[in-house]
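Visitor: show me the folded form of this:
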Amino acid sequence: MPPERSYHHGDLRRAVLTAALDVIAAQGPAALSLRDLARRAGVSHAAPAHHFKDRAGLLTAIATEGHGLLSTALGEAQDLRELGVRYVRFAAAHPAHFQVMFRPELLRPDDPELLAARDRTRSMLRTAVEAHGGDPATGFMAAWSLAHGFATLLLSRNLDGLPDGRDPEETFGALAGLISGPAGPPSAG
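Guide: Sure thing, here's the model as predicted:
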C-alpha cells in the first residue's frame, strides 16, 4: 500500500518556487512542469495550480520575486559603475531568476505585481543614469545593455577564462570604466 499523501503543506507556494528555481538553474525554464514540481513538493498534482494557476503564473511569480531581489541588490549604489557591478553580482547569485525575468514570452505581461516590481528596478537604473549626466534615454539603454550583456555572457559561460584570472565583478567594473570614464558623476568642467 503506497504511503498516504499529506495535502497539508506549511508553505506550498515557497516550496514550489524553490523547486522551480532548482529546475531552472539545472535545466532551464523549458524543463518546468507543474506536475513534476508537485511531485517534488510531495503534494497533489493540482496543488501548485491553486497558487499559480499555470506555468506562466509560476514563471511570473519567479520574475516578480527576481525583480524584488534585484532592487534590493542594487540598493543605494553610489554610481553607475557600482550599480552595474551589483547587477552582475545579482545575476551570478540568482541565475534561475535572471533566466526568467527578461523572457516576456514566458510571463503574464499584464500582471500588476510584475509590472510594479519591474518598474522599481528600471527606476533605480534610470535614476543612476540621470545622475551620471548625458542623454537619459540613451544612457539607460547603454548602461542596461552593458550590464545585462555581460551578465548573460557570464551565466552562459562565454566569459570563462577572464583576463588575468580576474573576478567577474572586477572585470565588469574595468569594462564599465573604459566606457564611462572615472566612477561617479562627471565633473562640471
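Visitor: drop to CA atoms for contacts and neighbour counts, all remaining ones
Guide: Will do.
Visitor: ranges for the helices of the chain?
Guide: With DSSP state H as the criterion, the chain has helices at 12-27, 34-41, 47-52, 55-74, 80-93, 95-101, 112-132, 136-155, 168-180.
Visitor: just put the ones you listed in TSV and tack on mean neighbour count and distance to residue 162.
Guide: Shown next, in TSV, are the helices of the chain (neighbours: other C-alpha atoms under 10 Å; distance: least, C-alpha to C-alpha, whole Å):
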stretch	mean neighbour count	distance to residue 162
helix 12-27	18	22
helix 34-41	18	36
helix 47-52	17	40
helix 55-74	21	24
helix 80-93	22	14
helix 95-101	22	19
helix 112-132	18	26
helix 136-155	17	10
helix 168-180	17	7
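Visitor: second input sequence below; structure requested for side-by-side comparison:
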Amino acid sequence: MPYHHGDLRRALLDTALAAIVEQGPVAISLRELARRAGVSHAAPTHHFRDKTGLLTAIATEGWSLLADALDAVTDRDFAELGVAYVVFATTHPAHFAVMRAPGLVRADDHGLVAAQQRAGASLGTEPDGAPRDRTTALAGWSLVHGLSSLLLEGMVAPDPGSDVESLARAVTGRLGRPLPGRNPR
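Guide: Modelled structure (predicted):
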C-alpha cells in the first residue's frame, strides 16, 4: 500500500499491522515497512525511532482498543467482558500478537502502561466498582486469552452457522457455573 500524502504515521502503522498478520511481529523490519509503504527507508525512524518504538506504538494502540471494547460492555457482566476480549483479539490479530509479546516493546512506556492499566481496570472491577477477586479475574482472563489464542492459531473454530461471538459467549457462560452432571458443594 504505497503512501500518498496524508497521515504517514497512520499509514506506517497500518502497513506494519498487515505485515505482522503475514509474518509475525518478530520478523518485521523498518526497512521492509518503508518499502511496503513506498517511502524512504528513513521515514519510519522519524515516527518510531526504531522497531521497538513501532511495536510499542502498536501495543499501545491495541491496549487502548481493547479498553474501548471492554468499556463498551455497559452492564460490566464478567462473561460479556470475556466475549468482548475474544472478539477484540480475533478482529485485531496483529495488535493481539504484539500485545502478548511484551519482550518486543518498551514496557515502561507511559502511554503503553496507561493503556494496559485502563484495560486491566475493566477486567478487574465488579459492576459496582469494587475490585474483582484477583483469582476470579485471573481465571476469567486465562479462559478468554486461551480461547482467543486457540481461535487465532486455528486449533478451534466456531461451529458451522455460528460465529466467534457466539462461541465466546457459550464458553464464558461457563464462568461460575457448575459443569453439567456435577453437584455444587
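Visitor: from residue 34 of structure 2, how far off is the residue nearest in space to the middle of structure 2?
Guide: By C-alpha atoms, centre = their mean, structure 2 has its centre lying nearest to residue 96, at 3.5 Å. According to C-alpha to C-alpha, to the nearest Å, residue 96 of structure 2 and residue 34 of structure 2 sit 22 Å apart.
Visitor: same question for residue 66 of structure 2.
Guide: With C-alpha to C-alpha as the criterion, residue 66 of structure 2 and residue 34 of structure 2 are 27 Å apart.
Visitor: can you check residue 159 of structure 2 too?
Guide: Here residue 159 of structure 2 is placed at a distance of 40 Å from residue 34 of structure 2 (C-alpha to C-alpha).
Visitor: next one: residue 49 of structure 2
Guide: 13 Å.
Visitor: how close does whichever residue in structure 2 pairs up with residue 172 of structure 1 sit to residue 37 of structure 2?
Guide: Under the alignment (TM-score structural alignment), residue 172 of structure 1 maps onto residue 168 of structure 2. Counting by C-alpha to C-alpha, the gap from residue 168 of structure 2 to residue 37 of structure 2 is 36 Å.
Visitor: same question for residue 25 of structure 2.
Guide: Residue 25 of structure 2 is 17 Å from residue 37 of structure 2, by C-alpha to C-alpha.
Visitor: ok, now which ones touch the aligned residue in structure 1 for residue 17 of structure 2?
Guide: By TM-score structural alignment, residue 17 of structure 2 lines up with residue 21 in structure 1. Residues counted as contacts of residue 21 of structure 1 (C-alpha atoms under 8 Å, 6 or more residues apart in numbering) are 62, 96, 97.
Visitor: leaving out chain neighbours, which residue sits closest to the second one?
Guide: Counting by C-alpha to C-alpha, 6 or more residues apart in numbering, residue 25 is the residue found nearest to residue 96 of structure 1 once chain neighbours are left out, at 4.8 Å.
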